[in-house]
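In: Sequence and predicted structure are below.
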Amino acid sequence: MIIPEKFNAFRIHQLEDKQIHSGFEQITLDDLTDGEVVIKVAYSDINYKDALAATGKGRILRTFPLVGGIDLSGIVVSSIDGRFKTGDKVLVCGAQLSELYDGGYTEYARVKADSVVPLPKGLSLRDAMALGTAGYTAALAIQRMEDNGQIPERGPILVTGATGGVGSFAINMLSNIGYEVVAFTGKTEQADYLTSLGASKLINRHNIEMGSKPLESMQWGGAIDNLGGETLAWLIRTTSIWGNIASIGLAGGIKFDSTVMPFILRGVSLLGINSVEMPLSVRQQAWKRLATDLKPTKLHFIAPTTITFSELPSAFDAYIDGNVTGRTVVEINENL
């Protein structure tokens, strides 16, 4: 494949007054951060983190300028690493793209070989970005919980932030492999959406009295938590014996009050989920499962929207304002 001298990319700059400026630019391969594998990008996606980076509403990038987009899928154009050859279909998620390295909002990407995962059989390039970091993170959470002994017989799994990308995928995946799933959300108008994914019950977070005792009544076999803060403290107090809580997000705050009693008296485990700092073997195993037993049956329902590359800049504000349900795939190059 021939790489054009210049190609289109959505790049993020920090100006002298610390303000963020982002937009489309014509760049060359030499403008990209170093890497062993060059990929013609087929698809990317939009995560809340992408919207924060592009609009400057959050400090995501650690160096400037960088191409935005934390995820990508596409076809290898060239590689100096023997694990990949021209024509291979691949994906990159959770690898510090648009943080330390140039990301997926570009027609051509150059990435570290250790961050590249061969596209598993059973997934298309679009499927991979419909899943993206959100689906990958949900799979990591389930994998870690099961590695620590989680089984359906221990009781229902509560999923907080249920209408978000991670929450939506977690509900569908867990219900597909035999767990009873309860959705914890403030968006009760999305009840039909959540039950269609597999939630057996909805809890309105605005109506919950969380209590303050070191131990509250046991209600959950485990939980996947996207909120942190007070909600995470409540989950720790209400999870049953030997239950696992996968901590993923911090939308509800970075601090929480707890005691050691749930951990000592009930054997509750709090599992931190980091989708970035993962060994390649763990990354590959999660994607293998995303193409097999954890592949969502409602993938196109969770990620119904595909926008063109040119439409990307106008899509970020809805994420910042919290007006998005489900995921959006970005088509970078047609016909790949």
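Out: Cool, got the structure.

In: From now on I want contacts and neighbour counts done on CA atoms only, so please keep to that.
Out: Noted.

In: Quick one: the strands in the stretch 1-150 of the chain, in order.
Out: 7-14, 20-27, 37-46, 66-67, 71-79, 89-93, 108-111, 117-118 (DSSP state E, counting those that start in this stretch).

In: Is it possible to get JSON lines of those that adds mean neighbour count?
Out: Shown next, in JSON lines, are these (neighbours: other Cα atoms under 10 Å):
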{"stretch": "strand 7-14", "mean neighbour count": "21"}
{"stretch": "strand 20-27", "mean neighbour count": "16"}
{"stretch": "strand 37-46", "mean neighbour count": "27"}
{"stretch": "strand 66-67", "mean neighbour count": "28"}
{"stretch": "strand 71-79", "mean neighbour count": "25"}
{"stretch": "strand 89-93", "mean neighbour count": "26"}
{"stretch": "strand 108-111", "mean neighbour count": "26"}
{"stretch": "strand 117-118", "mean neighbour count": "18"}
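
In: want to compare, so here's the second one:
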Amino acid sequence: MTFKALLVTRNEDGKTSAAVTDLEDNQLPDANVKVAVEYSTVNYKDGLCVGPGGGLVRNYPHVPGIDFAGTVEGSEDEWYKPGDKVVLTGWRVGEAWWGGYSQKASVKGEWLVPLPDGLTTRDAMAIGTAGFTAMLAVMALEDHGLKPENGPVLVTGAAGGVGSVATAILAKLGYEVVGVTGRPETTDYIRGLGADRVIARDEINETVKRPLEAETWAGCVDAVGGAMLARVLGQMKYGSSVAAVGLAGGADLPATVIPFLLRGVNLLGIDSVMKPYDARVRAWNRLATDLPLDKLHEMIQPATLSDLPDLGKAILKGQVKGRVVVDVNA
């Protein structure tokens, strides 16, 4: 039997192209769990892998899609049996291993987590790697003492995938949330997720000579990096933390160590790719309870496999709002 997948190929000149293609089961990677994929989503890494690869793809032809949710079809892993609902994010699936832009996937059982009660597979991919990362960021801030009474929490890139979910989670948990966006047309969207205020990127994106400014933020989820992160570090309250989740504004950090030395600010790195199993389960269970599903559903932009080449280009240009949910069987 055949199934459909988005297959990326590379010619002798090194140019890549992506197209929906019929594949056979024996073309799948050799692993101990086979999953009938129901939904996937679109992340920045996916945009790279659908296109030239960005150095992430090792071998061609390749099936991208760094996360997926579906039903176990066959298993040699004692933890899973046919019919189980599962979620996969990370572990370089969709990069070094064939991923979720396919009606079938073959992966290692240790990479999967059970779908939490209260979430559908569609919900799980509305969350996806971006939402999972957002929850890890919130948990890290909480583990370092963040509480609603501490003051406002800043979310940079608030209209993006990570920022959208972080805003909705923090608002539901009772935090005063301030979103930052470079797209004025997304202001109402961010407010609809629960943000108390929305400020323009230009207000906070410039590098200043002073290493410290007024203590303003009790916490921050930063998806931008670069000059914006450097500026935010100088505005953090004493003993507060920034959870760094992305580099949409660049990988350089033109900052000083002064905020760390004089205000005890913590810069917390958030990795979702290699996160151990227990922490994954904890985060997914928190998402099932702490992310308002009505807000989640408002973020969704539906898509199919054939939409992915254009969406891959769009997300690299910062033109995707909220969460794309890809129905691989549509």
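Out: Happy to help now that I have it. All figures in this text were calculated on a predicted structure; none of them were measured in a lab.

In: Nearest to Glu209 of structure 1 among the strands of the stretch 1-150 of structure 1 would be which one?
Out: Glu209 of structure 1 lies closest to strand 37-46 among these, at 34.0 Å (Cα to Cα).

In: corresponding residues in structure 2 for that closest one?
Out: The aligned range for strand 37-46 of structure 1 in structure 2 is 33-42, by TM-score structural alignment.

In: Then stretch 278-291 of structure 1?
Out: Under the criterion TM-score structural alignment, stretch 278-291 of structure 1 matches residues 275-288.

In: For the matching stretch, buried residues please.
Out: By neighbour count on 16 or more other Cα atoms under 10 Å, the buried set for stretch 275-288 of structure 2 is 280-281, 283-288.

In: Just the ones of the residues you listed in helices?
Out: Of the buried residues of stretch 275-288 of structure 2, the ones assigned to helices by DSSP state H are 280-281, 283-288.

In: Out of the residues you listed, the closest to Gly322 of structure 2 would be?
Out: Looking across these and measuring by Cα to Cα, the closest to Gly322 of structure 2 is Leu287, at 16.3 Å.

In: re earlier: what does the match of strand 37-46 of structure 1 contact?
Out: 65, 67-77, 80, 100-109, 121-122, 125-126, 128, 311-312, 315, 323-329 (Cα atoms under 8 Å, 6 or more residues apart in numbering).

In: For the match of stretch 278-291 of structure 1, which outside residues touch it?
Out: 110, 113-114, 116-119, 132, 135-136, 139.

In: Give me the buried subset of those residues.
Out: Using 16+ other Cα under 10 Å as the burial test, the contacts of stretch 275-288 of structure 2 include 113-114, 116, 119, 132, 135-136, 139 as buried.

In: and the gap between the spatially closest residue to Ile270 of structure 2 that is not a sequence neighbour and Asn59 of structure 2?
Out: In this structure, Ile270 of structure 2 finds its nearest non-sequential neighbour in Val245, 5.4 Å apart by Cα to Cα, 6 or more residues apart in numbering. Going from Val245 of structure 2 to Asn59 of structure 2 by Cα to Cα, to the nearest Å gives 27 Å.

In: Thank you kindly, that will do.
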